[in-house]
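A.B. asks: Next one to model:
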Amino acid sequence: MIDLITQKTASLKNDLLSGLTVALALVPEAVAFAFVAGVEPLVGLYAAFMVGLITSLIGGRPGMISGATGALAVVMVTLVAEHGVEYLFATVVLMGLIQITAGVLKLGKFIRMVPHPVMLGFVNGLAIVIFLAQLGSFGKNSGEGWLANTILEGSVIDVAWMQGPELWVMLGLVALTMAIIFILPKLTNAIPASLAAIVTISLLVIGFGIETKTVGDVASIAGGLPSFHIPMVPLTFETLWIILPYSVILAAIGLIESLLTLSLIDEITETRGKGNRECIGQGVANTVTGLFGGMGGCAMIGQSMINVNSGGRGRLSGITAALCLLAFILFASSLIEQIPIAALVGVMFIVVIGTFEWTSFRIIRKIPKSDAFVLVLVSGVTVATDLAIAVIVGVIVSALVFAWEHAKHIYAELSEEGESKIYSLRGPLFFGSVSHFREIFHPKTDPDHVIIDFQHSRVCDHSGIEAIDALAERYQTAGKVLHLRHLSPECIELLEKAKNLVEVDDMTDPHYHIATDKLA
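C.D. replies: So this is what the prediction gives:
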């Protein structure tokens, strides 16, 4: 991804200003997703406030922004249309309880097993979805879309496009917003470029009386504090059977999108979030949201990218975004409604540019055809259907390819270094290959000094860690001296019996994450 990040470390000022920037971008998103779900705008805004606040307080990924999302809204719309909004609130409560259960059962670690091509496809697909979602802002408030009576009728690009001066003004403001965000970091990092762009464009439009679409043209965001509200549904098994399928689907989509976004932010910030804690945080947030009249939510990749690109790293950035959003609803709705949609569209276009993995065009001919196929497949399915289906399809295809290509499992190349015997491992060490891993080594017949080099291998899960510990115990029992080379820092941290046998080389040791409960 394009590195638009100007701040690598957390700071109070950056968190506060980036949180304010995110809050401004959350308003039209939350309103739009509420319309998609068929509920009132405040239902989406309350969800953005409560989910964002709670996950920032107790979630597993500081700096990640959560709120109402389109991936969940498209599932909710059928339920709302057939049974009403009260059933939606009950569904969101049950959705949260399912997510809490997933966290308690420590299922968050499995996101580390998502193959890299699937991750690239997810990122590219989401970038395309975010881009297409912005095209609706270039449409008039009413009128038949340009793709009426076609297979794409009713899609995000089927809008009645602006024409003439109205369109050119919109395009000009979007371009100016993007230019400010690109240029300002080269001059100063005093304030987030996105916030400066939004304020500048808003003052320009208000000061010169430029006619263009504003937040207020989409919907009014004025309201009061969310109030406690038990969903008014019959407490019967019939109700449970109505909401249970939706709750399971929403919980799965929410966790998949949240954990994949967590992994993405991990990569960008070079830190590690806690997947199991994030599952619990998302669950608590949705349970509370359902009891306070919100539509539920999950992590938002677009707003999360705005936050980290603006310097937001700590929990305070998400807390600030949530509280600012509430302040907008309570006190500043008249001001926020004057913000031009063009400024927010420009910010989101920058997010698209920063999110899309442009290097995939360069590497797609160099990587294995199976990986290229998975990358394109996941991107396409993400755009055509939804994230959960895309990831599941990608993981299944990748697993089949992996099983086919790794039929020979793990093996080792043997060599000597003085009086030491060297095992240079090849292939991944995971739960499926630990049995063959054990058979490679012969502690009883090996010389007194043995070196195992993991330079060309990768430890994927905790089963691999346990296999290394068990092997070290075998060599110790045989009275042999064992040395382990080129293990990642996480491997070393997780090892128990073999930790003291590792030779650390900061220059050549690899860095990667392991699917394990201890670090999740």
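
A.B. asks: Going by C-alpha atoms from here, please, whenever you check contacts or count neighbours.
C.D. replies: Noted.

A.B. asks: For residue 89, which non-adjacent residue is spatially closest?
C.D. replies: residue 290 (4.6 Å; C-alpha to C-alpha, 6 or more residues apart in numbering).

A.B. asks: For residue 356, which non-adjacent residue is closest in space?
C.D. replies: That would be residue 124: by C-alpha to C-alpha, 6+ apart, it lies 4.9 Å from residue 356.

A.B. asks: which residues does residue 300 contact?
C.D. replies: 64, 65, 66, 67, 68, 69, 257, 258, 261 (C-alpha atoms under 8 Å, 6 or more residues apart in numbering).

A.B. asks: Highest neighbour count among these?
C.D. replies: Of all the contacts of residue 300, the highest neighbour tally under other C-alpha atoms under 10 Å goes to residue 65, namely 37 neighbours.

A.B. asks: what's the distance between the residue nearest to residue 356 and residue 138?
C.D. replies: For residue 124, the distance to residue 138 (C-alpha to C-alpha, to the nearest Å) stands at 22 Å.

A.B. asks: need the longest helix for this protein.
C.D. replies: helix 237-269 (DSSP state H).

A.B. asks: One more sequence to fold, the one below, so I can look at both together:
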Amino acid sequence: MFELHASKASNLKNDVLSGLTVALALVPEAVAFAFVAGVEPLVGLYAAFMVGLITAIFGGRPGMISGATGAMAVVMVSLVAIHGVEYLFATVVLTGLLQILAGIFKSGKFIRLVPHPVMLGFVNGLAIVIFLAQLGQFKVTNSAGELEWLQGTPLMIMAGLIIITMAIIHFLPKLTNAVPSSLVAIVVVTLLVQSLGLDTRTVVDFLRDMTNDPTASIAGGLPQFSIPNVPFNLDTLKVIFPFALILAAIGLIESLLTLTLIDELTGTRGRGNKECIAQGAANTVTGFFGGMGGCAMIGQSMINVNSGGRGRASGITAAVALLGFILFASGLIEMIPLAALVGVMFIVVIGTFEWSSFRILSKVPKADAIVIVLVSAVTVATDLAIAVVVGVIVSALVFAWDHAKHINVNRSTDENGSTVYEVIGPIFFGSVANFLEKFDVNNDSDDVVIEFKRSRVADHSAIGAIDTLAERYLAKGKTVHLKHLSQECKLLLKKAGDLVEVNVIEDPEYHIASDKLA
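C.D. replies: Okay, here's the model as predicted:
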């Protein structure tokens, strides 16, 4: 599905250098997401540090980068605007607790139910979103305080630096893999701008534009422990719980999908439930230390993987380096040209987009092609998590519609004169109507056997159909026997009671879901 030139093996040197690359790119994103949420830049930077560090140490996917994200920030903004930042911190704590519960109850395994077309649409939509986000760097604030597009020489300088950055990232691995090409590109372009005195926007310019503060800086101290200053009562819970529930769901969906994506890239297997618990612990801690919370960062994870980061050391390095920038090296980081970071992200876009999807659209079933395009479009229009939910629902409905047509029933008579119906295909809400039409209650013998060896009772609608069928035969004074019904299906049968006779000896055992490797 994806092709990368980087090694799949973990290497400490690669992890450390890759982590430094990620840390450089984390600064403007954390600041931007803090601005989206309506909080101070340090609230986003602290979240990137704490969430990134805790998930790197305890998470279920080494090499994955977590921090403050835009998907969660857009949910936070209304909470902050109405109730203030302290309510946000309380919400982040509760969000973490809900995510821990999701991990304890092993909900991480269900991300494996996301269909392949949804994943294709997800990565394509993600690439488009990352690309569109970079276009904002081509705008500056004019004298009237409004954003306008770069023009003339500034635009040419910006474009030239981006091309140089992308060229270094593309061609350097052909010469050597000793250091991450993204890190080299950022350093080279920064030195080039400083030595030639080029007039181009830097990280500090971006920060000051976002905050509308000409003295703004990423410099700060260590995050301080503080219990959120909110009333601990039911009214507060009513305010924060809906936000916490949405944030927990969005965070886990994005994190688990990113985990699956990194699994594909590296050819390894992450642990979803462990990641849920680690994300939850990270958000809980972050809420007590003045951070806005977060989840897996797909773009930063892609930078890390492309730069050779595979082990936990890459995420730990990124988090610790980010804190180091805040404490000691804010001046150096603030002089990095935005063009260098935009070039890095453009390479991520090219590597993330599944270009082969254009070729396969005409070859896969129409429903799958529609899902790919739909998920991509919804991702761009709304949010990654919403797009995935929409894609899964549409895929499930298509599956239900297709399998509703695949129910078949063969009628015969055995040596005892009983009417035998062999059911082929699953019985569920979409197929119950066809299932009931297959039986000839009036002309069947007084003893009817329904064989489920090649079928499965899937849901309550199926149970209702069997009850309806049993009542029809009872009304005619006839008896129904269900044969080869699975253990799970037998547990579902409540209403049939004495009407149903089950051949327990010949029943096989089926296991529907497993927590193994989840």
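
A.B. asks: what's the TM-score here?
C.D. replies: Between these two chains, after superposing, the TM-score reads 0.78 (TM-score structural alignment, normalised by the length of the second structure); 430 aligned residues with a C-alpha RMSD of 2.9 Å.

A.B. asks: which secondary structure element contains the counterpart of the residue nearest to residue 89 of the first structure in the second structure?
C.D. replies: In the second structure, the residue matched to residue 290 of the first structure (TM-score structural alignment) is residue 287. Here residue 287 of the second structure, judged by DSSP states H and E, is contained in helix 272-288.

A.B. asks: Show me what that helix is packed up against.
C.D. replies: Here helix 272-288 of the second structure touches helix 41-58, helix 85-104, helix 234-266, going by 3 or more C-alpha pairs under 8 Å, 6 or more residues apart in numbering; DSSP states H and E.

A.B. asks: just so I know, which of those helices lies nearest residue 199 of the second structure?
C.D. replies: helix 41-58 (24.7 Å; C-alpha to C-alpha).

A.B. asks: okay, now residue 359 of the second structure: neighbour count?
C.D. replies: 9.

A.B. asks: Then residue 360 of the second structure?
C.D. replies: 11.

A.B. asks: That one -> the first structure?
C.D. replies: In the first structure, residue 360 of the second structure lands on residue 363 (TM-score structural alignment).

A.B. asks: swap in residue 302 of the second structure?
C.D. replies: Counting by TM-score structural alignment, residue 302 of the second structure corresponds to residue 305 in the first structure.

A.B. asks: so how far is residue 187 of the first structure from the counterpart of residue 393 of the second structure in the first structure?
C.D. replies: Under the alignment (TM-score structural alignment), residue 393 of the second structure maps onto residue 396 of the first structure. Distance from residue 396 of the first structure to residue 187 of the first structure, counting by C-alpha to C-alpha: 47 Å.

A.B. asks: Neighbour count: these two, which is higher?
C.D. replies: residue 396 (13 against 7).

A.B. asks: Next one: that one from residue 82 of the first structure, what distance?
C.D. replies: 33 Å.

A.B. asks: picking up where we left off before, how far away from the center of its chain is the longest helix of the first structure?
C.D. replies: Put simply, helix 237-269 of the first structure sits 11 Å off its chain's centre (C-alpha atoms, centre = their mean, to the nearest Å).

A.B. asks: Residue 124 and residue 138 of the first structure: which is more packed in?
C.D. replies: Per other C-alpha under 10 Å, whichever of residue 124 of the first structure and residue 138 has more neighbours is residue 124, with 26 against 21.

A.B. asks: Let me see the contact set for that one.
C.D. replies: Residue 124 of the first structure sits next to 355, 356, 357, 379 when contact means C-alpha under 8 Å, 6+ apart.

A.B. asks: Let's have these in a markdown table, adding neighbour count and distance to residue 325 of the first structure.
C.D. replies: Converted to a markdown table, those look like this (neighbours: other C-alpha atoms under 10 Å; distance: C-alpha to C-alpha, whole Å):
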| residue | neighbour count | distance to residue 325 of the first structure |
| --- | --- | --- |
| 355 | 24 | 24 |
| 356 | 20 | 27 |
| 357 | 19 | 30 |
| 379 | 28 | 32 |
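
A.B. asks: residue ranges for the strands of the second structure, please.
C.D. replies: For the second structure, applying DSSP state E gives strands covering 66-67, 139-141, 147-149, 295-296, 408-413, 419-427, 447-457, 479-483, 500-502.

A.B. asks: Pick the most buried one from those.
C.D. replies: Highest mean neighbour count of the strands of the second structure: strand 66-67, a mean of 32 (counted as mean count of other C-alpha atoms under 10 Å).

A.B. asks: what's the neighbour count on the equivalent of residue 337 of the second structure over in the first structure?
C.D. replies: Aligning on TM-score structural alignment places residue 337 of the second structure opposite residue 340 in the first structure. Neighbourhood size, residue 340 of the first structure [other C-alpha under 10 Å]: 28.

A.B. asks: ok now the helix holding residue 287 of the second structure, how far from the chain's centre?
C.D. replies: 15 Å.
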